[in-house]
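Have a look at this fold, sequence not included:
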């Protein structure tokens, strides 16, 4: 149970005078105050007990007793918060999780990159087209993608719209995952049908192995009714502090702060300044938290970050999400892991194989090669195997739709195919087909690791 922030003093505690990168310039301070005040009075989207549960599961992933699957849109949009889109994303994650569970022989912690991923950092504050310069699109919680002055104007009421879209998404996610849609038998049937297609025959053997295991479980009298529901958590980048601050509440049990906008929050590559407002903010909330880590990280800064975010060395508290690139991870990751080993922090290591592999195709589209994504995950496993450490999970930008945004896969998307259904407003995502193929390949890596 949580309550609204009880006093201006507590709000002041969160709004510390530290540099905050990637924040929009709101044109109307009064309108911003109204939006923030409205959010502060709204009910929490998630609860402290749920966050504590996820922290325990992240701790198990850190020691190899679970595996984390984080997946979802690069940037959610208000228009995409429909029942069909939400269902298809959840379905894709459930299908991937079922395959990974079999490969790992471990529970898979299912975390959707959804119900809050409405803001994006930008490398430039403006965008120019045909000699016209307008503010950059920073996600639907700030402005609109349409390239007009009115659409690109930063509107704080979009923070409130973001809350409502997140609430609707969470409501449907909970209905899907607790109401029978996530029944393991249904999920396996979906995967079996996918793997049996001629293009995916290499994965049919694993699907048949899972089928045998399911029949064995049924013969042993396993209660499949108990498997109709799953626990599903939601996560997003804690980017817009004008949204995260008013959504931070006091847990009545302990008097501690929780950001009730999502179960798991992370800080990205552009906002991980150890002296900045973003790391300071997530250091003050009790949610399980994460930070993106690239090969550009300063190792002394990394150690200082651990001291700031995990001062009590609490298992499940801190996750590092590595984003290196397939050509870099084998060289860069070992030194990063070694730099953390004498800190006493039990870090959960998760691989983001997407962001380090982005490039512009010959046809002018921002894209990624499926083979590079797979190779980065493979390199992630190889490094951990060599060091005797634990690969705790993967973090993937994906959609349940049949988009054409990433090149490759067993039903290959070519450069000339990208324009057919390129729908992302920011970064390219794996489509449903590519996501499931990745899950089967990672399941093989997990099975090899289990030995």
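Structure received. Values in this document were obtained by computation on a predicted structure and should not be read as measured data. Residues are numbered from 1 along each chain as shown.

going forward, measure contacts and count neighbours with C-alpha atoms only.
Will do.

So residue 250 versus residue 2, what's the distance?
Applying C-alpha to C-alpha, to the nearest Å, the value for residue 250 to residue 2 is 6 Å.

And residue 87, by the same measure?
29 Å.

Which one of the two is surrounded by more residues?
residue 2 (21 against 18; other C-alpha atoms under 10 Å).

so what's the more buried one up against?
44, 47, 48, 249, 250, 251, 252 (C-alpha atoms under 8 Å, 6 or more residues apart in numbering).

so after the helix or strand hosting the fifth one, what's the next helix or strand?
What it means is residue 250. Assessed by DSSP states H and E, residue 250 sits inside strand 248-251. Tracing the chain C-terminally past strand 248-251 and defining elements by DSSP H and E, one meets strand 257-259 next.

which residue is nearest the middle of the chain?
Of all residues in the chain, the one closest to the mean position by C-alpha atoms, centre = their mean is residue 113, 3.7 Å from it.

In contact with the residue lying closest to that one once chain neighbours are set aside: list those residues for me.
Spatial nearest neighbour of residue 113, chain neighbours left out: residue 72 (4.3 Å); criterion: C-alpha to C-alpha, 6 or more residues apart in numbering. The contact partners of residue 72, taken as C-alpha under 8 Å, 6+ apart, are 89, 112, 113, 114, 396, 397, 398, 399.

In addition, the following structure is provided for comparison:
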């Protein structure tokens, strides 16, 4: 890895910057990279397929993103269960992305020097869980979905859809199909670079013949830019625009169509399909009105982005009887329905879903809550996350 690659953005302003000792960057420069350039390129190819309408992307997070094995394991388990349902309904592969470790560089967080070792352990756990001896075997994943349908009130309405998946797997078993893709999968990592300066030790530049040199950030496969850090002239956007890593950008109710186009142009100067994912978080009561002009304007610009929906934040409301934030699960579902309606009406590909989960299996809550072990706002438990996937699957099938 290089230390200070040329061509990096200068001292442009960056939002949400805490005061950190200079030694942190030295600490971050020591460990081996968390991901490889070839893995980043693999994700870029898959995101291009999403943008072309040939794949679907599912991105999950625990929001505060602690490094505990229980949380990471719960997130991976939930991603796998949801992806089986969505892949069956959409009849296309599902790209799985876990958002990890962004908040460990945020304001008020302690001990960023611990992040590299913790992140390496988390990535190792994800690779192990999705590998040959992990929990990614599609038949075992469907066993857990069958339990959800059988044992929960929310799952009972999806018996027919679950039975369809069972029949498909049964046919493959009868035909003797037992290929490795049935037993393993790939889970990529997404990261929000809240402190662009802390990303410099993770940068890697490769000179390749007459082609323009490529610059990868090896702290994650994909970079995410949230609304709080999203400013057109900010160093977050400037850095992301230089990288080979695919980038996802959140857009909300205040985002004007022209503003969305400007961000895409800055982040996708070479006009590559799937280079940028736009994650809309409008709210169920506004998505049908606010999203169409953005989709139309970006599409007309010639940039082929991947479209995704974040139904979590638009559904948030002020807490009533507990600390944290809460939302009505029905409002989460309504925003997903509105997002699908918009893309169907425009003839564009509804390419993805972003969700936030506790990853916990043993919660009987009927509403998403922020007060249950949550370091931040609205999140779904595992049952609600899987129910969301079944709901979206039914809508995808019409």
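Alright, I've got the coordinates. This structure is a prediction, so every number in the text was calculated from the model and none was measured.

Send over the TM-score of the superposed chains.
The TM-score (TM-score structural alignment, normalised by the length of structure 2) is 0.93; 392 aligned residues with a C-alpha RMSD of 2.0 Å.

picking up where we left off before, how near is the residue nearest to residue 113 of structure 1 to residue 253 of structure 1?
For residue 72 of structure 1, the distance to residue 253 of structure 1 equals 32 Å [C-alpha to C-alpha].

same deal with residue 32 of structure 1?
Taken as C-alpha to C-alpha, the span from residue 32 of structure 1 to residue 253 of structure 1 is 31 Å.

between the two, who's got more neighbours?
Each of residue 32 of structure 1 and residue 253 has its neighbours counted (other C-alpha under 10 Å); residue 32 has more, 18 against 10.

The strand holding residue 250 of structure 1 aligns to what range in structure 2?
The alignment of strand 248-251 of structure 1 onto structure 2 (TM-score structural alignment) spans residues 203-206.

So which bits of that stretch are buried?
For stretch 203-206 of structure 2, a neighbour-count test (16 or more other C-alpha atoms under 10 Å) marks 203, 204, 205 as buried.

average offset between it and structure 1?
Taken over the aligned residues, the distance from stretch 203-206 of structure 2 to structure 1 averages 2.1 Å (mean C-alpha distance after the TM-score superposition for structure 1).

Stretch 332-346 of structure 2 now?
So stretch 332-346 of structure 2 averages 0.5 Å relative to structure 1 (mean C-alpha distance after the TM-score superposition for structure 1).

residue ranges for the helices of the stretch 1-150 of structure 2, please.
23-29, 37-51, 69-90, 115-129, 138-151 (DSSP state H, counting those that start in this stretch).

helices and strands around the first one, which ones?
Same thing as helix 23-29 of structure 2. For helix 23-29 of structure 2, the elements it packs on are helix 196-199, judged by 3 or more C-alpha pairs under 8 Å, 6 or more residues apart in numbering; DSSP states H and E.

Flag every buried residue along the helix it packs on.
Under 16+ other C-alpha under 10 Å, the buried positions of helix 196-199 of structure 2 are 196, 198, 199.

which of these lies closest to residue 281 of structure 2?
residue 196 (24.0 Å; C-alpha to C-alpha).

That closest one against residue 238, yeah?
No. The pair residue 196 of structure 2 / residue 238 is not scored as a contact, 9.5 Å apart, by C-alpha atoms under 8 Å.

residues contacting the residue nearest to the centre of structure 1?
70, 71, 72, 73, 234, 235, 236, 397.

Aligned counterpart of it in structure 2, please.
So, by TM-score structural alignment, residue 113 of structure 1 is matched to residue 99.

swap in residue 333 of structure 1?
Checking TM-score structural alignment: residue 333 of structure 1 goes with residue 291.

Which helix or strand contains its match?
Residue-wise, residue 291 of structure 2 maps onto helix 287-300 under DSSP H and E.

ok, average deviation of that helix from structure 1?
Averaged out, helix 287-300 of structure 2 is 0.8 Å away (mean C-alpha distance after the TM-score superposition for structure 1).

helices or strands next to that helix in the packing?
helix 257-267, helix 329-346.

Reformat these as CSV; add mean neighbour count.
Listed next are these as CSV, based on neighbours: other C-alpha atoms under 10 Å:
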stretch, mean neighbour count
helix 257-267, 19
helix 329-346, 19
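
As TSV, those with distance to residue 11 of structure 2 would be great.
Compiled in TSV, these are given as follows (distance: least, C-alpha to C-alpha, whole Å):
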stretch	distance to residue 11 of structure 2
helix 257-267	17
helix 329-346	38
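
Residue 215 of structure 2: which of those is closest?
Nearest of those (C-alpha to C-alpha): helix 257-267, 13.8 Å.

Give the closest residue to the counterpart of residue 38 of structure 1 in structure 2 in space, chain neighbours not counted.
When structure 2 is aligned by TM-score structural alignment, residue 38 of structure 1 is paired with residue 27. Distance criterion C-alpha to C-alpha, 6+ apart; nearest residue to residue 27 of structure 2, sequence neighbours excluded, is residue 113 at 6.0 Å.

which one in structure 1 is aligned with the one you found?
Match for residue 113 of structure 2 (TM-score structural alignment): residue 160.

try residue 177 of structure 2
Under the alignment (TM-score structural alignment), residue 177 of structure 2 maps onto residue 222.

That match: what secondary structure?
coil (DSSP: H, G, I helix; E, B strand; the rest coil).

So the equivalent of residue 142 of structure 2 over in structure 1 versus residue 228 of structure 1, what's the distance?
Mapped onto structure 1 by TM-score structural alignment, residue 142 of structure 2 lines up with residue 188. The gap separating residue 188 of structure 1 from residue 228 of structure 1 is 12 Å, by C-alpha to C-alpha.

higher neighbour count, those two?
residue 188 (20 against 17).

Wait, the more buried one touches residue 96, no?
No. In this structure, residue 188 of structure 1 is not within contact of residue 96 by C-alpha under 8 Å, at 10.0 Å.

got the contact list for the residue nearest to residue 44 of structure 1 when sequence neighbours are not counted?
Using C-alpha to C-alpha, 6+ apart and skipping residues adjacent in sequence, the residue nearest residue 44 of structure 1 is residue 260, 5.2 Å away. Going by C-alpha under 8 Å, 6+ apart, residue 260 of structure 1 touches 44, 45, 46, 47, 48, 247, 248, 249.
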